[in-house]
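Peer 1: No letters, just coordinates:
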């Protein structure tokens, strides 16, 4: 609410609306009382469920009322994760669950996507929310990860489950240090993933007679020597389990693009005050509301007040 002027209220499901137990339904309400949308939380694993974290847009908000109902459609989205449900509060103090910080960061990441879907207002649903250019679509999600590492944000909700005391400053400092410890190696790995993706879908890869493990292992062996600097373990077929090569085929590089965009947005607009209402409203006005309608470069320049700069992402690597 401090940042975006949105209240989050848990509400009951309509009859037949929930598709599984342990779901939660959240309504988003504007400062003027207008309903902004609904967010469905499906956070814990169950047999047959998608095992990773994802956001799914169900319906999109529109600028104009529907020609059928004469009302503006209400946006809705689902945030789906598979957090460890066995990590419940000790001593029977609550029916809720404890989350690791990595899980909190995943939650913030997917919530960034959800906000993009729920707060966009376009004329065409095919351009609503995350339905935009893949070079940019991960930016709102990666931006929210910065909020999940800021003490001023964490202190709003990260409290000891018994005492209620906010997370200590020293713990946040150590947490940030641990996250940045191997950032250069992480960037190296992301570049490797992106180059494998580009090579796999590129014109130089031998697609005759299909794709098999021999071909992909030959490719990954070559790329790991170039981008990691040490030999590939031939018995390791990690790339065969990396589903982003299917869902993000030939566009995995967009995660690295988005990281640079998000770093500049964070350090320029939010780092000094991550709960600034004016900055949050400007972010809604310049980026979130447009979905995929406007050129990302135009949106970023409108938010930053200048062209994009890579200095911020470099700063994250060295500090």
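Peer 2: Perfect, thanks for sending it. All figures in this text were calculated on a predicted structure; none of them were measured in a lab.
Peer 1: okay, CA-based contacts and neighbour counts for the rest of this
Peer 2: OK.
Peer 1: For the stretch 1-150 of the chain, just list every one of the strands.
Peer 2: Assigned by DSSP state E, counting those that start in this stretch, the stretch 1-150 of the chain shows strands spanning 6-11, 24-30, 35-42, 54-59, 75-80.
Peer 1: Determine which stretch of those strands is the most buried.
Peer 2: Comparing the strands of the stretch 1-150 of the chain by mean neighbour count (mean count of other CA atoms under 10 Å), strand 75-80 ranks first with a mean of 23.
Peer 1: what residues does that one touch?
Peer 2: With contacts defined as CA atoms under 8 Å, 6 or more residues apart in numbering, strand 75-80 is touched by 36-43, 52-61, 110-111, 114, 117-119.
Peer 1: got it, and stretch 246-254?
Peer 2: So stretch 246-254 is contacted by 134-138, 190-191, 193-195, 197-198, 200-202, 244-245 (CA under 8 Å, 6+ apart).
Peer 1: Can you report how many residues lie near residue 143?
Peer 2: Using other CA atoms under 10 Å, residue 143 has 24 neighbouring residues.
Peer 1: Not counting sequence-adjacent ones, nearest residue to residue 6?
Peer 2: Sequence neighbours aside, residue 30 is the residue nearest to residue 6 in space, at 4.9 Å (criterion: CA to CA, 6 or more residues apart in numbering).
Peer 1: gap between the two ends of stretch 77-90?
Peer 2: 32 Å (CA to CA, to the nearest Å).
Peer 1: Please apply the same query to stretch 242-255.
Peer 2: Stretch 242-255: ends 14 Å apart by CA to CA.
Peer 1: Buried residues of it, list them for me.
Peer 2: The neighbour-count check on stretch 242-255 (16 or more other CA atoms under 10 Å) flags 245, 250-255 as buried.
Peer 1: again, but for stretch 166-175
Peer 2: Neighbour-count burial for stretch 166-175 [16+ other CA under 10 Å]: 167, 172.
Peer 1: And stretch 61-80, by the same measure?
Peer 2: Those would be 61-62, 73, 75-80, for stretch 61-80 by 16+ other CA under 10 Å.
Peer 1: Need the max-distance pair from those.
Peer 2: Farthest pair in the buried residues of stretch 61-80 (CA to CA) is 62 and 80. Separation: 23.7 Å.
Peer 1: which residue packs closest to residue 303, ignoring adjacent ones?
Peer 2: Per CA to CA, 6+ apart, closest to residue 303 is residue 286, 5.8 Å.
Peer 1: what's the burial count for the one you found?
Peer 2: 18.
Peer 1: What separation do you get for it and residue 305?
Peer 2: Going from residue 286 to residue 305 by CA to CA gives 11 Å.
Peer 1: got it, and residue 234?
Peer 2: The value you get for residue 234 to residue 305, if CA to CA is used, is 49 Å.
Peer 1: same deal with residue 194?
Peer 2: Distance from residue 194 to residue 305, by CA to CA: 30 Å.
Peer 1: more crowded one of the two?
Peer 2: residue 194 (22 against 11).
Peer 1: what about versus this one:
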């Protein structure tokens, strides 16, 4: 079989040849690439020369390039444009890849060579990046069982393989539950309160599903959120909310509760083999936060600041409901609806007022212009790069002087093959080899309000900030200037990775930035100053409530993964466990049948286990860092250059606190976040 995955990509910038790749190409390519990678490792371990940084650490870093390329394509497709065949391949490949990874990290001969270099690192005169690669690689061997006895090594491998399968199944169940649900409306009066854009989109969805003349709402954010915030029909809001919050919690073949118990148990067992008390202890050893105690203290402090104000916000909404003459008890499916109504009353602003100024193409252009003003890079659409779906647009990124920087894939609208949410990913990280700088292939994948016949895609302000957020991640990946892909771009400590994304959101609130792109899609009129002032004034609206929600999710995450071995084995009831973990943040009574855990992909099928706190942790960093831009000017070249040189281009080549201090001149302070969030 002629397999495009096994050839050198004869495409512009060596991008993946999506137009030639079929699902049946993956397994043969993975098997061949593993064989090739094993030979490269064998070449390292069988050499007669003494171990050096170059012949061992660098050689290992560059081994398995083809395998990395093939698997990045497979798993990115499994998130952005999957189908049953791709899911089957991912299920088949995951345990094989886990086994291969275990074979590498538990290769005694390879570990001996790495250890020999590590033991003489003080005499080697390595630079910061080389020392980080050596330390990180040595630790990775230890953390992946290289020092275990043969019996424990075998069990470690078995657990790793099983966990990779469970994580995939968890995500597939959530995606299937999301795709299968439809709220079909036949009576036009049930659309009362909904904006025209939501009604049009629901009609288009119905038409696409063969239900002409009706309206279909789904659990995808661009459909779900407008209904929950604007739909007057309370019983339908309740129905939609319960459907959303009961994903993979129906005691059927897609139920994730048993999978959660098994994942928690196996992660605990895996790290106990290495001598850790809990999975969180294992994870946080390689984070800025360093320990469960420090994370817990951080979350407790935030909760103490935010909870009283959040309770006031809930009480204010309850009073507002009574003021409107509604005697019903405020329920979770009412929160978004009445919160939006009060926001309109207080600030005379809502999504529908702002949407006309946020045409997707204009917002993307604004993102590009902001990046150019800050970092001297330009974006040019290119149409000869193969894509995996017609929705995807590609751009060449170059410096203002014409030097190639990266390729950027933009994929912005929901579809059945795409999981929910928004993320940045790469098909190739930046690295240097044999004197050549291999530039990255970077992708943003989102689920924004799509266009419809005769109507462009007009974003909510929240979607605007999401685009800036994910593009901040993309800049981190694009602007890498390291030698090693494993340390380049966004390959940093997990609680540092959100700084480049979250800081970029701040520009959305500044008139100087908004004037670059926020113009009425019909008249071309720039967004009025009064609207910008209303955006800013409303930016702290229910921020305490939002903070408590984030803390509640972080507590749930830490609750599962701070368990010791015995506790992890004894989770009898996932719903009961979740209730206890989130109890300190309780603002509403539990809704029967709903559960966060069964759809919490961040920690059970993503990389955020013991790391969900990092969103708030990084907010401290981003608020503190942006305060310097505010002081000097949001497009100040000197500050931007410093942020680029000390943060964006450095990746994970040094400890993040050292990078941050080099940029800011000191460690971060929480005051800027509390002030921005209105929590002081």
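Peer 2: Sure, I can see it. Remember, it's a predicted structure, so these values are computed and weren't measured experimentally.
Peer 1: and which of the buried residues of stretch 242-255 of structure 1 is nearest residue 162 of structure 1?
Peer 2: residue 255 (38.0 Å).
Peer 1: right, and that closest one touches residue 138 too?
Peer 2: Yes - assessed by CA atoms under 8 Å, residue 255 of structure 1 is found in contact with residue 138 at 6.2 Å.
Peer 1: rewinding a little: show me what the residue nearest to residue 6 of structure 1 lines up with in structure 2.
Peer 2: Using TM-score structural alignment as the criterion, residue 30 of structure 1 maps onto residue 399 of structure 2.
Peer 1: How about residue 244 of structure 1?
Peer 2: By TM-score structural alignment, residue 244 of structure 1 lines up with residue 602.
Peer 1: Can you tell me the SS state at that match?
Peer 2: With DSSP: H, G, I helix; E, B strand; the rest coil as the basis, residue 602 of structure 2 sits in helix.
Peer 1: ok, now which ones touch it?
Peer 2: 608-609, 612.
Peer 1: CSV please, covering those residues and showing distance to residue 282 of structure 2 and secondary structure.
Peer 2: As requested, those are exported to CSV (distance: CA to CA, whole Å; DSSP: H, G, I helix; E, B strand; the rest coil):
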residue, distance to residue 282 of structure 2, secondary structure
608, 13, coil
609, 11, coil
612, 15, coil
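Peer 1: ok, so of those, who is nearest residue 257 of structure 2?
Peer 2: Using CA to CA, the contacts of residue 602 of structure 2 come closest to residue 257 of structure 2 at residue 609, 16.3 Å.
Peer 1: any idea how far the closest one is from residue 108 of structure 2?
Peer 2: Distance of residue 609 of structure 2 to residue 108 of structure 2, computed by CA to CA: 29 Å.
Peer 1: Tell me which stretches of structure 1 form helices.
Peer 2: With DSSP state H as the criterion, structure 1 has helices at 101-119, 139-147, 151-154, 169-180, 183-201, 213-227, 244-247, 254-265, 277-286, 296-304, 311-318.
Peer 1: what would those helices look like in JSON lines with distance to residue 3 of structure 1?
Peer 2: Output for the helices of structure 1, formatted as JSON lines (distance: least, CA to CA, whole Å):
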{"stretch": "helix 101-119", "distance to residue 3 of structure 1": "12"}
{"stretch": "helix 139-147", "distance to residue 3 of structure 1": "11"}
{"stretch": "helix 151-154", "distance to residue 3 of structure 1": "10"}
{"stretch": "helix 169-180", "distance to residue 3 of structure 1": "21"}
{"stretch": "helix 183-201", "distance to residue 3 of structure 1": "28"}
{"stretch": "helix 213-227", "distance to residue 3 of structure 1": "40"}
{"stretch": "helix 244-247", "distance to residue 3 of structure 1": "31"}
{"stretch": "helix 254-265", "distance to residue 3 of structure 1": "15"}
{"stretch": "helix 277-286", "distance to residue 3 of structure 1": "4"}
{"stretch": "helix 296-304", "distance to residue 3 of structure 1": "15"}
{"stretch": "helix 311-318", "distance to residue 3 of structure 1": "22"}
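Peer 1: Of the ones you listed, which is nearest residue 4 of structure 1?
Peer 2: helix 277-286 (5.0 Å).
Peer 1: And that closest one, what does it pack against?
Peer 2: helix 296-304 (3 or more CA pairs under 8 Å, 6 or more residues apart in numbering; DSSP states H and E).
Peer 1: Give me the buried positions along the helix it packs on.
Peer 2: Those buried within helix 296-304 of structure 1 under the rule 16+ other CA under 10 Å are 296, 299-300, 302-304.
Peer 1: just stretch 116-127 of structure 1 next, same as before
Peer 2: 116-123, 125, 127.
Peer 1: One more: stretch 27-43 of structure 2?
Peer 2: 27, 29-30, 33-34, 36-38, 40-41.
Peer 1: ditto for stretch 619-635 of structure 2
Peer 2: Buried residues in stretch 619-635 of structure 2 (16+ other CA under 10 Å): 619-629, 634-635.
Peer 1: Save these as a markdown table, and put in distance to residue 100 of structure 2 too.
Peer 2: Below are the buried residues of stretch 619-635 of structure 2 laid out as a markdown table (distance: CA to CA, whole Å):
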| residue | distance to residue 100 of structure 2 |
| --- | --- |
| 619 | 37 |
| 620 | 39 |
| 621 | 37 |
| 622 | 38 |
| 623 | 42 |
| 624 | 42 |
| 625 | 41 |
| 626 | 43 |
| 627 | 46 |
| 628 | 46 |
| 629 | 46 |
| 634 | 47 |
| 635 | 47 |
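Peer 1: From those, pick the one nearest residue 234 of structure 2.
Peer 2: The closest of the buried residues of stretch 619-635 of structure 2 to residue 234 of structure 2 turns out to be residue 619 (CA to CA; 34.7 Å).
Peer 1: looking at it, the closest one is touching residue 500, isn't it?
Peer 2: No - contact criterion CA under 8 Å: residue 619 of structure 2 and residue 500 do not qualify, at 10.3 Å.
Peer 1: hmm, back to that, using TSV, lay out the buried residues of stretch 61-80 of structure 1 together with distance to residue 47 of structure 1.
Peer 2: As requested, the buried residues of stretch 61-80 of structure 1 are exported to TSV (distance: CA to CA, whole Å):
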residue	distance to residue 47 of structure 1
61	32
62	36
73	33
75	29
76	25
77	22
78	18
79	18
80	14
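Peer 1: The residue of structure 1 most remote from its centre and residue 219 of structure 1: what is the separation?
Peer 2: Distance from the centre of structure 1 peaks at residue 209, with 36.8 Å (CA atoms, centre = their mean). Computed with CA to CA, the distance linking residue 209 of structure 1 and residue 219 of structure 1 is 16 Å.
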